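J.: My questions concern the predicted model and sequence given below.
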Amino acid sequence: MTTLSTHVLDAGAGAPRADLEVVLATGAGAELERARTDADGRIRFVTVLDGGHHALTFATATAFHPVVRVDLTVDGAEPHHHVALLLSPFAYTTYKGS
């Protein structure tokens, strides 16, 4: 079992993206938790995850990418996973953080 957090940064503005809705779901799409980023662009989900396929859906509300879905494989043997999302007006990048 593992925990999950995320951090969203607006690369165009050079600042965290606050008040952005993020949905944590199973790989099949069943919603597990819905939260909004804090003033620092972060969420620490309270749902404890088993291993397997999961997804984070970010309601970015940008003109080109209004929604970003990040699919990930959770290793239940790891105590924590962190997913970072960097947004710009016409692109995004995501990576597994620490």
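T.: Yes, it's here.

J.: make it CA atoms for all contacts and neighbour counts henceforth
T.: Fine.

J.: His81 and Ser98, how far apart?
T.: For His81, the distance to Ser98 (C-alpha to C-alpha, to the nearest Å) stands at 7 Å.

J.: more crowded one of those two?
T.: Higher neighbour count among His81 and Ser98: His81, with 19 against 9, using other C-alpha atoms under 10 Å.

J.: Name the nearest residue to the more buried one, sequence neighbours excluded.
T.: Spatial nearest neighbour of His81, chain neighbours left out: Leu4 (4.9 Å); criterion: C-alpha to C-alpha, 6 or more residues apart in numbering.

J.: looking at it, that neighbour is touching Arg42, isn't it?
T.: No. If you go by C-alpha atoms under 8 Å, Leu4 and Arg42 don't touch, sitting 11.1 Å apart.

J.: and Ala55, what does it touch?
T.: With contacts defined as C-alpha atoms under 8 Å, 6 or more residues apart in numbering, Ala55 is in contact with Val23, Leu24, Ala25, Thr26, Gly27, Gly29, Arg69, Val70, Asp71, Leu72.

J.: here comes the other one, which I'd like you to weigh against the first:
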Amino acid sequence: MGRLSTHVLDTANGKPARGVAIELFALEGAQRRSVVRTTTNADGRTDAPLLIGEAFRTGTYEIVFAIGAYFKALGTATADPPFLDVVPIRFTIAEPDGHYHVPLLVSPWSYSTYRGS
């Protein structure tokens, strides 16, 4: 059974990013449909996979991370307005039974991602 998960790591403070608002969108042609909204827990993960079972389908998706609000809530010094506010990651699920893990490593000034396992 395929699934999609994520994990947010705060590289500026060296810890999991707790309380990051996340929204997953399915992209279908010119349409952008919200699939799930959630928030990261104390481990920087969501309590449940973003997609699993019947909801997990091949296609193009976008995960949007509210990073500016996260760093603001921590009181982290950033630019005003923040250099990174909302971080979108667009990707394609091609394996109907695959595990797609899309982590975000982030600071107020940079981010990176990769397909994890």
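T.: Received the coordinates, thanks. Worth saying up front: this structure is predicted, and the values here are computed from it rather than measured.

J.: Residue in the second structure paired with the residue nearest to His81 of the first structure?
T.: Aligned by TM-score structural alignment, Leu4 of the first structure pairs with Leu4 of the second structure.

J.: And for Ser88 of the first structure?
T.: In the second structure, Ser88 of the first structure lines up with Ser107, judged by TM-score structural alignment.

J.: and the gap between its match and Glu95 of the second structure?
T.: The value you get for Ser107 of the second structure to Glu95 of the second structure, if C-alpha to C-alpha is used, is 31 Å.

J.: likewise Thr58 of the second structure?
T.: Noted for Thr58 of the second structure: a distance of 7 Å to Glu95 of the second structure, by C-alpha to C-alpha.

J.: re the thing from before, the residue nearest to His81 of the first structure is in what secondary structure piece?
T.: Using DSSP states H and E, Leu4 of the first structure sits within strand 3-10.

J.: ditto for Ala69 of the second structure
T.: With DSSP H and E as the test, Ala69 of the second structure turns up in helix 67-74.

J.: If you count contacts, what does that helix end up packed against?
T.: On a contact count with 3 or more C-alpha pairs under 8 Å, 6 or more residues apart in numbering; DSSP states H and E, helix 67-74 of the second structure meets strand 86-93.

J.: And the strand it packs on, what's buried?
T.: Residues of strand 86-93 of the second structure classed as buried: Val87, Ile89, Ile93 (neighbour count, 16 or more other C-alpha atoms under 10 Å).

J.: do the same with stretch 9-27 of the second structure
T.: So, applying 16+ other C-alpha under 10 Å, buried residues of stretch 9-27 of the second structure: 9-11, 16-27.

J.: Now do the contacts for Gly2 of the second structure.
T.: By C-alpha under 8 Å, 6+ apart, the neighbours of Gly2 of the second structure are Ile52, Gly53, Phe56, Glu95, Pro96, Asp97, Gly98, His99, Tyr100.

J.: Try it again at 6 Å.
T.: Going by C-alpha atoms under 6 Å, 6 or more residues apart in numbering, Gly2 of the second structure touches Pro96, Asp97, Gly98, His99.

J.: Tabulate those residues (TSV), appending neighbour count, distance to Ala66 of the second structure and secondary structure.
T.: Formatted as TSV, the contacts of Gly2 of the second structure follow (neighbours: other C-alpha atoms under 10 Å; distance: C-alpha to C-alpha, whole Å; DSSP: H, G, I helix; E, B strand; the rest coil):
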residue	neighbour count	distance to Ala66 of the second structure	secondary structure
Pro96	14	28	coil
Asp97	15	29	coil
Gly98	15	26	coil
His99	19	24	strand
